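> Next one to model:
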Amino acid sequence: MSQILITRPHGKGADLAEQLSQGGYQATLFPVLKIDYFTPDNTQLSPLLNADKIIFISQDAVKALLALKPDINIKAQFYAVGEQTAEAIWQAFGVRAAVPKQHDSEGLLALKSLQQIDGQNIVLVKGKDGRATIAKNLKQRGAFLNNLVVYQRGPVEGNATDWIDHWQSLDVKGIVITSNAAVDAIFRELGAKQLEWIRRCQFYVASARISEHLAAQQIDSANIHIAAGASDSAMFTCISEGNIMSEDTKPTSQLADTKATQSSSTKANAKVADSPSATKKDFAMNQKPNPTNKQKVSKTGSLALLISLIVAAGVGYQFYQKLNTQQQENLLVNQLSADNQLLSKELQAVKVAQQTLQQALFNSEQKVTAALAASEAETQQQLESALQRAEQQTYSLNPQEVTSLQRMAEFKLWAEKDYQGATAVLSRLDALLAEHPGTGAIRQAIHQDLQALSIVKSVPVEAIYLQLHGVLGQVDKLTFNAVALPQEVEQEEQHALSENVSDWQQNLANTWHQMMDGFIKIRQREDVAIEALLTEQERHLIKQRLSLYLSQAQDALLTKQASVYFTALNQASELVNDYFKQDDPQTQSVLKALAALNKESLNFNPEITLKSTEQVKEWAQ
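The predicted structure follows:
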């Protein structure tokens, strides 16, 4: 069996090895590369949110990005270089990716949807120093390209010279390579002997790009076989069509024919040498008497000669019978050998035909499967493109709607001083823009405006108004300052009646004076200064005036006139201090409430400039 070496990274060559084993090959897994994942920052990952197209160059790119759990625009068009990468995208993000028929950079760039990309945001998810051709061509076509490097391939620990010696001991005939990095890892610091041996091996590569990289290592192009992609089925088909045959895989009929030919030649020579006719002829020539040399023979000699002739004839006859039997056996053996050789050839021909038929059937199945997969991918791509066009037609962004929402936010801010309303309108505009790519600058400005509006502390108009209403309800309960009258001077009673009858005239005069005192009474006080008393009407007017100041403060609060508000509160506080009893709990409560209301910060006109206004104007133009 031919020994095939699979150099793919760890965990990626097991399925191919199993297919090769079932196909009659010996497969050895020998990873020469390791994968190191990177951790990009948020700035590098942010283009994924507004991307129009996202391209993945390998399964490792998909796995590395999935581990980062970034915010990604699922509505963007996804692309994969091969079928396995497309399947990994589906498993990771639930999105069907477009796959080219030719699984390499050139095949990807040939897709129709990547021809007209001027001004589109494209993110290329790749490994370090990989796929420079794709990046170069996309930039030339006018795309805004963001290279997102998420992993790096590097050689595993070990000396490449030791690898080659180990492979040579395994009698490796073919080597599977799926990246240029694997070529660089294998051909680093090799000696002359290792280079001489490895250049005789067959190489099975995933693309023409890798083939060119191998050719730079002075590998004969006849020893390089390009598969239809990096998938296991494509590699297996390429190896099967390569027809690697070792000495132990040659048909046994060839060896049998060679041995049979040699055996036939040997037996033919033996047959000629041991032929009975030749033996008898030689014997006769040796025993025939020479007529020219006639001599006299005695009777005893004749008898001895006769006996010798009889014995020789018996021995010759026995030898002839034995030789005849041996010839028949040899003929039978030769016939059986010929029949066996014929049967072996026919059996080998049947096996070759069966293998050819199986290979043809397998190739047909592979071609049918590949054709069906390509047709399905093309149909899926056309369907997604049509769906995307329909969505763009149905949900296209209306510039008038964006401009209208921005103007409404400005009106809420400047005319109505409604900061919460302005925040709600800007949030609605941000939600609308989030459904469409290419609006990142406007959304950033909107979020800055939302942050500025959130810092503004709104005036609690309703709470202050209710507090004023509560103070207004306590006005009627306030107690005016009481006037402290001086103590009356005690006077001796001058007009007391006497009990003596003779004093009737005096009693009559005293009675008259008492009657007069009932109508007019003059009291004398010790203190000289006496404050004037407020009439009931004046007290009523003072309370009405206090209520008016509090109502004026309420109106100023509703109309957002801070200066009028504070002036009315100050005048109300002066009235309470001047006319009402200071040690009364009701008065103290009112004064405390007025002082707290006077400390409120009524900033009705904070300076805020909407940065999103300029961005929307530029975008609309």
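> hey, let's count contacts and neighbours off CA atoms from now on
OK.
> what's the burial count for residue 141?
Residues contacting residue 141 under the criterion other Cα atoms under 10 Å number 15.
> so it sits right up against residue 121, yeah?
No - under the contact definition of Cα atoms under 8 Å, residue 141 does not touch residue 121, with a separation of 11.9 Å.
> Which neighbouring elements make contact with the lengthiest helix in the chain?
Here the longest helix in the chain is taken by residue count, with DSSP state H as the criterion, and it is helix 299-394. Contacting helix 299-394 under the criterion 3 or more Cα pairs under 8 Å, 6 or more residues apart in numbering; DSSP states H and E are the following elements: helix 252-273, helix 276-287.
> structure for this one too, so we can compare:
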Amino acid sequence: MTPLVVRAEPQAASLSQALLAAGHQPVTSPLLSFVEGAELERLPALLGGLSPRDYVIAVSVQAVHFADNALKQQGHGWPKANYIAVGDATGKAFARVDVPGAAIPEDPRSEGIISLPGLQQLTGRRVVILRGNGGRHLIAPTLMQRGALVDYCEVYRRCYYQDSSGTLVKNWQSQEVDSIIITSGGLLHHIVKLAADSARDWLLSRILIVPSIRVVQEARELGFTRVINADGASNQALIAALDERKWNDRQD
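Predicted structure coming up:
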């Protein structure tokens, strides 16, 4: 198959190499990059006030990466607290910066985080949520209802590639892209935005590989009809979903 890879580097290159090894012909076109967030200077003060009873929640690998860099640059370390990672990759990112044992919910969505047993009774406890710009706003209101004192800290920003000329989509069409691998709702909405009206039907007819049921629902609302849930954003999960589709196509 000829899947389109749009996730940020270096993950895009890693996924593309794995796709090649699996017998696919990927088209690599990263649409997203990350830069430092607007609130990094606040981070040492926010984390410095935490006790071992409090919580730090990281919503992505980028959140851990940018937060750790900022702490090191300002001469600080990670405090003793309870850590929560959204997904296995984020948990591994915590371990790489010497924060082992982060709790990882089975459901890598906001709903999975707020269902963790330790977050049910939070009266008087503090929670710092490390995130990028935008995103969902379910975690903080729910935890505040349970008595927590919650602070968001924007430690990184998402920057989406813009293409007013429509050249990107034309290139994808000329390279006969037959499937698209999407790893977030933000990327899904951005790629639809990039497609001009003349290319919208082409885009919506591609096979779409997504990481979760939430993104499946968003894709269907946007008009995609051939959507496969990979149940994860790892290379292994994404390629397994694409290979399953390739095998099924051969059987039709």
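> Please list all residues in contact with the residue mapped onto residue 114 of structure 2 from structure 1.
Aligned against structure 1 by TM-score structural alignment, residue 114 of structure 2 finds its counterpart in residue 109. By Cα atoms under 8 Å, 6 or more residues apart in numbering, the contact list for residue 109 of structure 1 reads 115, 134, 137.
> rerun that using 6 Å as the cut-off
For residue 109 of structure 1, the contact set (Cα atoms under 6 Å, 6 or more residues apart in numbering) is empty.
> How about residue 157 of structure 2?
With contact taken as Cα under 6 Å, 6+ apart, residue 157 of structure 2 is in contact with 34, 35, 37, 132, 133.
> where does it land in three-state SS?
strand (DSSP: H, G, I helix; E, B strand; the rest coil).
> right, and the helices and strands packed on helix 299-394 of structure 1 - which one's nearest residue 541 of structure 1?
Using Cα to Cα as the criterion, the shortest distance between residue 541 of structure 1 and these is 132.7 Å, found for helix 252-273.
> relative to helix 299-394, how tilted is the closest one?
170 degrees (axes from the mean of the first three to the mean of the last three Cα atoms, to 10 degrees).
> okay, now the residue mapped onto residue 208 of structure 1 from structure 2: neighbour count?
Aligning on TM-score structural alignment places residue 208 of structure 1 opposite residue 213 in structure 2. Here the neighbour count serves as a burial measure; for residue 213 of structure 2 (other Cα under 10 Å) it reads 15.
> How about residue 213 of structure 2: what's its closest non-neighbour residue?
Computed as Cα to Cα, 6 or more residues apart in numbering, the closest residue to residue 213 of structure 2 that is not its neighbour in sequence is residue 229, at 6.4 Å.
> And the one you found, what's its match in structure 1?
Using TM-score structural alignment to pair residues, one finds that residue 229 of structure 2 aligns to residue 226 in structure 1.
> One more: residue 246 of structure 2?
Per TM-score structural alignment, the equivalent position to residue 246 of structure 2 in structure 1 is residue 243.
> Could you check how far its match is from residue 204 of structure 1?
12 Å (Cα to Cα, to the nearest Å).
> which one of these two has more residues nearby?
In this view residue 243 of structure 1 and residue 204 are compared by other Cα under 10 Å, and residue 204 has more residues nearby, 27 against 9.
> what residues does the strand or helix carrying that one touch?
With the criterion set as DSSP states H and E, the secondary-structure element containing residue 204 of structure 1 is strand 202-205. Strand 202-205 of structure 1 has contacts (Cα under 6 Å, 6+ apart) with 174, 175, 176, 177, 178, 223, 224, 225, 226.
> Show me what the third one lines up with in structure 2.
Meaning residue 176 of structure 1. Using TM-score structural alignment, residue 176 of structure 1 sits opposite residue 181 in structure 2.
> Now that match: closest residue in space that isn't a chain neighbour?
Nearest-residue entry for residue 181 of structure 2: residue 209, 4.8 Å, with adjacent residues in sequence omitted and distances by Cα to Cα, 6+ apart.
> the helices in the stretch 1-150 of structure 2, which residues?
Along the stretch 1-150 of structure 2, counting by DSSP state H, counting those that start in this stretch, helices occupy 11-21, 43-48, 61-73, 88-96, 110-114, 139-145.
> between the ones you listed, which one is nearest to residue 159 of structure 2?
In terms of Cα to Cα, the element of those nearest to residue 159 of structure 2 is helix 61-73, at 12.8 Å.
> List the buried residues in the closest one.
Within helix 61-73 of structure 2, the residues that qualify as buried by neighbour count (16 or more other Cα atoms under 10 Å) are 61, 62, 63, 64, 65, 66, 67, 68, 69, 70, 71.
> Considering these, which is situated nearest to residue 195 of structure 2?
For residue 195 of structure 2, the nearest member of those is residue 62. The distance, counting by Cα to Cα, is 27.2 Å.
> roughly how far apart are the closest one and residue 241 of structure 2?
25 Å.
> Residue 177 of structure 2 now?
Using Cα to Cα, one obtains 17 Å as the distance from residue 177 of structure 2 to residue 241 of structure 2.
> What of residue 203 of structure 2?
Relative to residue 241 of structure 2, residue 203 of structure 2 is positioned 19 Å away (Cα to Cα).
> Same question for residue 79 of structure 2.
On the measure of Cα to Cα, residue 79 of structure 2 and residue 241 of structure 2 end up 39 Å apart.
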